[in-house]
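**Q** Just to be clear, the model below is a prediction. Sequence and coordinates:
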Amino acid sequence: MLDYKINDDITLRMFNVEDAEALFQLTMESKPYLREWLGWLDYIESVEDSKQNIEGRIKGLIETGGFPKSFALMYKGVLAGTIGFNEIDRGIKCGTIGYWLGQNFQGKGIMSQALETIIEYGFCDLNLNKIEIRVATENLKSRALPERFGFKEEGVIRDAEWLYDRYVDHVVYGLLRNEWVR
């Protein structure tokens, strides 16, 4: 899946270096909103930082045998966020999904539709047996997504992430291929 049109408004596609400016702008516009749950935002200080992030995503194609791990989430032709696999363990066929959406794109059902597509991609194209999502325990909005798609709560990792001034615990959700309902 290099380009996938979910519907008339939503498309997932591979990032390219020309997306660096749009990714940087979206990150900066949404930074105060995203900062509550994403610990990497202070490392993005310039368009060049976003470009390096995208270049790293492109290099990740080698790891997956040519399958992209992460995607630009486009809404009506505009970059709205990103979704994909932060990690893929080929040995146990398990992938961990990460996602974020710009503040101005919230509440439109965009991420739900994108997540459904990425789950299918993980099981069908990447041949995964398990997909995980790890979310800060208090991030109720983000936790609602895996719960809606039938992921099972598998446990909590204490002090899993440092967010600027505090540690947060992560709840781990898992979905096995044989549990997945299309």
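**A** That came in fine, so what should we check first? Numbering: from 1, shown residues only.
**Q** rest of the way, CA atoms for contacts and neighbours
**A** Will do.
**Q** can you give me the helices in the protein?
**A** Ranges of helices within the chain are 20-34, 47-59, 110-120, 140-148, based on DSSP state H.
**Q** Just want the angle from the last one to helix 110-120.
**A** With axes from the mean of the first three to the mean of the last three C-alpha atoms, to 10 degrees defining the directions, helix 140-148 sits at 40 degrees from helix 110-120.
**Q** What of the first one?
**A** Angle, helix 20-34 to helix 110-120, by the same axes, to 10 degrees: 110 degrees.
**Q** next one: the second one
**A** When the same axes, to 10 degrees is applied, the directions of helix 47-59 and helix 110-120 differ by 30 degrees.
**Q** before we move on, back to that, can you redo the helices of the chain as TSV with mean neighbour count and distance to Phe71?
**A** TSV is the format used below for those (neighbours: other C-alpha atoms under 10 Å; distance: least, C-alpha to C-alpha, whole Å):
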stretch	mean neighbour count	distance to Phe71
helix 20-34	17	12
helix 47-59	17	9
helix 110-120	19	9
helix 140-148	14	18
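**Q** how about those helices, which one is nearest Arg134?
**A** helix 140-148 (8.6 Å; C-alpha to C-alpha).
**Q** quick one on the thing from earlier: so which of the helices of the chain is nearest Ser70?
**A** It is, among those and with distance given as C-alpha to C-alpha, helix 47-59, at 6.8 Å.
**Q** Surely Ser112 touches Leu145?
**A** Yes: between Ser112 and Leu145 a contact is recorded at 6.6 Å, counting by C-alpha atoms under 8 Å.
**Q** here comes the other one, which I'd like you to weigh against the first:
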Amino acid sequence: MERARAFDMLEAATAALARLRHAATDSPDRPGKIFLTADLISRNINLASEAVLVTSGQPTEDREFAARALTVLDGIAQFKHPSITHFLIEALGHLAAADPSRAFHTAATAVRTGDEYTYDSVAAAETTKFIERYLAEFREVVIADDKLLTSIRSVLHAFVDAGWPSAISLAYRLSEAFR
């Protein structure tokens, strides 16, 4: 019951942040506060998912939690800031088993070519690892879902455009894997 109420509040807060972001013209410091709040939400979802605590790479088994967390992260994905995106990608990697297509489509919303996040070495390593995991663990889903494969290519392309060797190498392997 408490968890449901907490997610209801997070979903309402995320929707309010999106509205405020588009209307934030009355105060020069308001956009910073909006992004700070989005960052705190992404960090807390990441912590609640236990993504940073699990070293074995085991995904969350709680499908209800994953579904509610993905709804919140869908809203947070529009906030293009490296810190927000980093915590979002970590959490999505941990929640992906519950709904691989939805999780990666959220990642594709968060990561676009030219985003500041794509120029960070930690981001390149984390995102490349995230994509490699998809190709290994969710191969059947990727093969069956053309939109998912397109999203994977889009995110990978963002890091290839930024010149990251690990992304370039993975792009070559990806094209060979799906010939």
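**A** In hand now; what should we look at? Since this is a predicted model, take the numbers as computed values, not measurements.
**Q** Fetch the TM-score of the aligned pair.
**A** The pair, once superposed, lands on a TM-score of 0.31 when counted by TM-score structural alignment, normalised by the length of structure 2; 94 aligned residues with a C-alpha RMSD of 5.3 Å.
**Q** now for the helices of structure 1, which one comes closest to Glu87 of structure 1?
**A** That would be helix 47-59 among those, by C-alpha to C-alpha, at 11.4 Å.
**Q** So which elements touch that closest one?
**A** Packing contacts for helix 47-59 of structure 1, counted by 3 or more C-alpha pairs under 8 Å, 6 or more residues apart in numbering; DSSP states H and E, involve helix 20-34.
**Q** Can I get the helices of structure 1 in CSV including distance to Ala72 of structure 1?
**A** Formatted as CSV, these follow (distance: least, C-alpha to C-alpha, whole Å):
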stretch, distance to Ala72 of structure 1
helix 20-34, 9
helix 47-59, 10
helix 110-120, 10
helix 140-148, 18
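**Q** which one of these lies closest to Tyr75 of structure 1?
**A** Here helix 110-120 is closest among those (C-alpha to C-alpha), at 7.7 Å.
**Q** returning to that earlier point: among the helices of structure 1, which comes closest to Lys5 of structure 1?
**A** helix 110-120 (9.8 Å).
**Q** Quick one: list the elements packing against the closest one.
**A** In terms of contacts (3+ C-alpha pairs under 8 Å, 6+ apart), helix 110-120 of structure 1 is packed against strand 10-13, strand 78-89.
**Q** deepest of those strands, which one?
**A** When you average the neighbours per residue for each of these (mean count of other C-alpha atoms under 10 Å), strand 10-13 leads with a mean of 21.
**Q** returning to what we had before: take the helices and strands packed on helix 110-120 of structure 1 and write them to CSV, including distance to Ile131 of structure 1.
**A** What follows is those, written out as CSV (distance: least, C-alpha to C-alpha, whole Å):
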stretch, distance to Ile131 of structure 1
strand 10-13, 19
strand 78-89, 9
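**Q** Out of those strands, which gets nearest to Ile157 of structure 1?
**A** strand 78-89 (16.8 Å).
**Q** report the angle between the axes of that closest one and helix 110-120?
**A** Computed by the same axes, to 10 degrees, the angle separating strand 78-89 of structure 1 from helix 110-120 equals 30 degrees.
**Q** Contacts made by strand 78-89 of structure 1 with the rest, please.
**A** Strand 78-89 of structure 1 is contacted by residues 22-23, 26, 69-74, 94-102, 105, 114-115, 118 when judged by C-alpha atoms under 8 Å, 6 or more residues apart in numbering.
**Q** please redo it, this time with the cut-off set to 7 Å
**A** 22, 69-74, 94-102, 105, 118 (C-alpha atoms under 7 Å, 6 or more residues apart in numbering).
**Q** for stretch 5-19 of structure 2, same thing?
**A** Contact with stretch 5-19 of structure 2 is made by 34, 68, 72, 75-76, as judged by C-alpha under 7 Å, 6+ apart.
**Q** how close does Gly75 of structure 2 get to Ala125 of structure 2?
**A** Counting by C-alpha to C-alpha, to the nearest Å, the gap from Gly75 of structure 2 to Ala125 of structure 2 is 24 Å.
**Q** who has more neighbours, these two?
**A** The neighbour count for Gly75 of structure 2 versus Ala125, taken as other C-alpha atoms under 10 Å, is higher for Gly75 (22 against 15).
**Q** who's in contact with that one?
**A** Applying C-alpha under 7 Å, 6+ apart, the residues near Gly75 of structure 2 are 14-15.
**Q** Can you show me the helices along structure 2?
**A** Along structure 2, the segments classed as helices by DSSP H run 2-23, 30-48, 63-76, 82-95, 100-110, 121-137, 139-144, 146-161, 165-177.
**Q** Need the winner for burial among those.
**A** Highest mean neighbour count of the helices of structure 2: helix 82-95, a mean of 25 (counted as mean count of other C-alpha under 10 Å).
**Q** So what's the gap between that helix and the chain middle?
**A** Chain-centre distance of helix 82-95 of structure 2: 5 Å, with C-alpha atoms, centre = their mean, to the nearest Å.
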